[in-house]
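In: Below: sequence and its predicted model.
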Amino acid sequence: HFFVGAEELAAKNGYELVRFFFLLTFAAAIPAIISGGIAERARFYPQLIATAIIVGFVYPFFEGITWNHHFGVQAWIKSVTGAEFHDFAGSVVVHAIGGWLALPAVILLGARRNRYRKDGAVSAHPPSNIPFLALGAWILTVGWFGFNVMSAQTIDKISGLVAVNSLMAMVGGTLAALAFGKNDP
């Protein structure tokens, strides 16, 4: 689990340390999701404090329940439904928790300045730097392959299928954006 001693992290030739770092990248994704929702409206230090609380306490709590069977929640779900809750690659532990935590922050902070015109219509915000937008998309693409494939926690067996499914999801999203988007990069 997330809170362990140095002896356990150094065990198994550092495997536990690598796993700890891998899970820490998941923990860091939650504040990134939140910061995307509150960009240009939140102050730095409150966001920094919230990030420390989220990474240090909120994420380990939900990660422990979901992936390490803490507090008997998985056993209870299995007794009620007949199967345990399965979260692959952080769909709930990372993304849903990030969204749920971002929602009250977005509601409290309100819309960005100049987001709406005086008549109430949405004012478009063009991207400020297309090359950086493309670079960010590329970095995220490479990162998702690492997140998703390593979430299988095996190099053989299902890893290839996970990689292909990740690629097909990206292609599907790109095609949908091209087909239904409004010329907005």
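Out: Good, I have the coordinates. Numbering: from 1, shown residues only.
In: C-alpha from now on. contacts and neighbour counts both.
Out: Noted.
In: Settle this for me: Gln74 is touching Phe62, isn't it.
Out: No: in this structure Gln74 lies outside contact range of Phe62 using C-alpha atoms under 8 Å: 11.3 Å.
In: Neighbours of Ala137, how many?
Out: For Ala137, the neighbour count with other C-alpha atoms under 10 Å is 12.
In: Give me the buried positions along stretch 163-179.
Out: Ala163, Ser166 (16 or more other C-alpha atoms under 10 Å).
In: ok, residues contacting that stretch?
Out: Trp144, Phe145, Asn148, Val149 (C-alpha atoms under 8 Å, 6 or more residues apart in numbering).
In: which other helices and strands contact the helix or strand harbouring Val18?
Out: Here Val18 sits within helix 15-37, counting by DSSP states H and E. The contact analysis (3 or more C-alpha pairs under 8 Å, 6 or more residues apart in numbering; DSSP states H and E) places helix 15-37 against helix 6-10, helix 97-109.
In: what angle separates that helix from helix 97-109?
Out: 30 degrees (axes from the mean of the first three to the mean of the last three C-alpha atoms, to 10 degrees).
In: ok so, going back, reformat the contacts of stretch 163-179 as a markdown table; add secondary structure and distance to Trp67.
Out: Shown next, in a markdown table, are the contacts of stretch 163-179 (DSSP: H, G, I helix; E, B strand; the rest coil; distance: C-alpha to C-alpha, whole Å):
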| residue | secondary structure | distance to Trp67 |
| --- | --- | --- |
| Trp144 | helix | 19 |
| Phe145 | helix | 20 |
| Asn148 | helix | 15 |
| Val149 | helix | 17 |
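In: putting a second one here so we can go through both:
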Amino acid sequence: MLVNLLLYLIINVFTPQPEDVYLPIDVTDRKSIYEIALTEIGEFGLKRKARPSVPEHLHTGIDIKRPGKNYLDEPIYPIADGVVISKREDGPYAQLIVEHNINGQYFWTVYEHIAGIRVGLHQTVSTSDPIARFFNRKELDKHGWQFDHFHFEILRVAPMQIRPQANLPERLFKSYTLDCYTEERLNSLFYNPLSFFAERL
């Protein structure tokens, strides 16, 4: 009896268990961090230059490249099961925010510069079902080829609740994307997605 208890504790408590976390892109192995590629300026924490109405800030996520040459319907998946808490559909800034709870640990993921959103507000999502897609060629021609990626964040803390606008009635939350000017603030609000994946895939 004692031996069985010790074995249970070793296997289930003291041995790190793989989590139900996957890459958000359609690749051969969604459990391999080596399958993910970033744009040239897509790393976490990079200093982003100021532009009109946007001050200089640190990049709060990663910009994930399209994994192949599918410019029609390249899917984007949630990295873990969760619930959609905010939905924004306005061209190049279209965005989903998903709340997750794994073994009592809450975190929130943000998917931005996306198209073809397939899920509704408050909908439960699964890692096996796409929630959106990369821009297709027509959309890239319209919005600019600088959007041939999607921006991905993992928040340590809940996103900010906001009052929805008439043109964006389902946008209930926003991230701290443009509010991080120091590394201390960045790391208090966000996980580095590549480190998060390296620990949990």
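Out: Sure thing, it's come through. Nothing here was measured: the structure is a model prediction, and the numbers come from that model.
In: TM between them?
Out: Superposed pair, TM-score by TM-score structural alignment, normalised by the length of structure 1: 0.21. Supporting alignment: 63 aligned residues with a C-alpha RMSD of 4.5 Å.
In: With adjacent residues omitted, what lies nearest to Tyr106 of structure 2?
Out: His100 (5.5 Å; C-alpha to C-alpha, 6 or more residues apart in numbering).
In: burial of that neighbour, as a residue count?
Out: By other C-alpha under 10 Å, the residues close to His100 of structure 2 number 21.
In: Next, work out how far apart it and Arg133 of structure 2 are.
Out: His100 of structure 2 is 20 Å from Arg133 of structure 2, where distance means C-alpha to C-alpha, to the nearest Å.
In: Quick check: Leu96 of structure 2 touching Arg133?
Out: No: counting by C-alpha under 8 Å, Leu96 of structure 2 stays clear of Arg133, with 11.5 Å between them.
In: Would you mind telling me which of these two has the busier surroundings?
Out: Neighbour totals were compared for Leu96 of structure 2 and Arg133, and Leu96 leads with 29 against 22 (other C-alpha under 10 Å).
In: Just to be sure, Val84 of structure 2 is in a strand?
Out: Yes: using DSSP: H, G, I helix; E, B strand; the rest coil, the assignment for Val84 of structure 2 is a strand.
In: okay but it is in contact with Val98, surely?
Out: Yes: with contact defined as C-alpha under 8 Å, Val84 of structure 2 counts as touching Val98 (4.4 Å).
In: Name the helix or strand for Lys78 of structure 1, please.
Out: helix 73-81.
In: Which parts of that helix count as buried, going by neighbours?
Out: So helix 73-81 of structure 1, judged by 16+ other C-alpha under 10 Å, has buried residues Gln74, Ala75.
In: by contact count, what packs against that helix?
Out: Using 3+ C-alpha pairs under 8 Å, 6+ apart: helix 73-81 of structure 1 touches helix 59-68.
In: list the helices and strands the helix it packs on packs on?
Out: With contacts defined as 3+ C-alpha pairs under 8 Å, 6+ apart, helix 59-68 of structure 1 has these neighbours: helix 73-81.
In: angle of the helix it packs on against helix 59-68?
Out: Using the same axes, to 10 degrees: helix 73-81 of structure 1 against helix 59-68 is 50 degrees.
In: could you point out which element follows the host helix or strand of Ile154 of structure 2?
Out: Element membership of Ile154 of structure 2 [criterion: DSSP H and E] is strand 149-155. Heading C-terminal from strand 149-155 of structure 2, the first helix or strand you meet, by DSSP H and E, is strand 160-161.
In: For Trp138 of structure 1, give its distance to Ser166 of structure 1.
Out: Taking C-alpha to C-alpha, one finds Trp138 of structure 1 at 14 Å from Ser166 of structure 1.
In: Need the overlap of contacts for those two.
Out: Common neighbours of Trp138 of structure 1 and Ser166 (C-alpha under 8 Å, 6+ apart) do not exist.
In: List the buried residues in the helix or strand containing Lys138 of structure 2.
Out: Assigned by DSSP H and E, Lys138 of structure 2 belongs to helix 137-143. Buried positions in helix 137-143 of structure 2, judged by neighbour count with 16+ other C-alpha under 10 Å: Glu139, Leu140.
In: element containing Pro46 of structure 1, please.
Out: Counting by DSSP H and E, Pro46 of structure 1 is found in helix 44-53.
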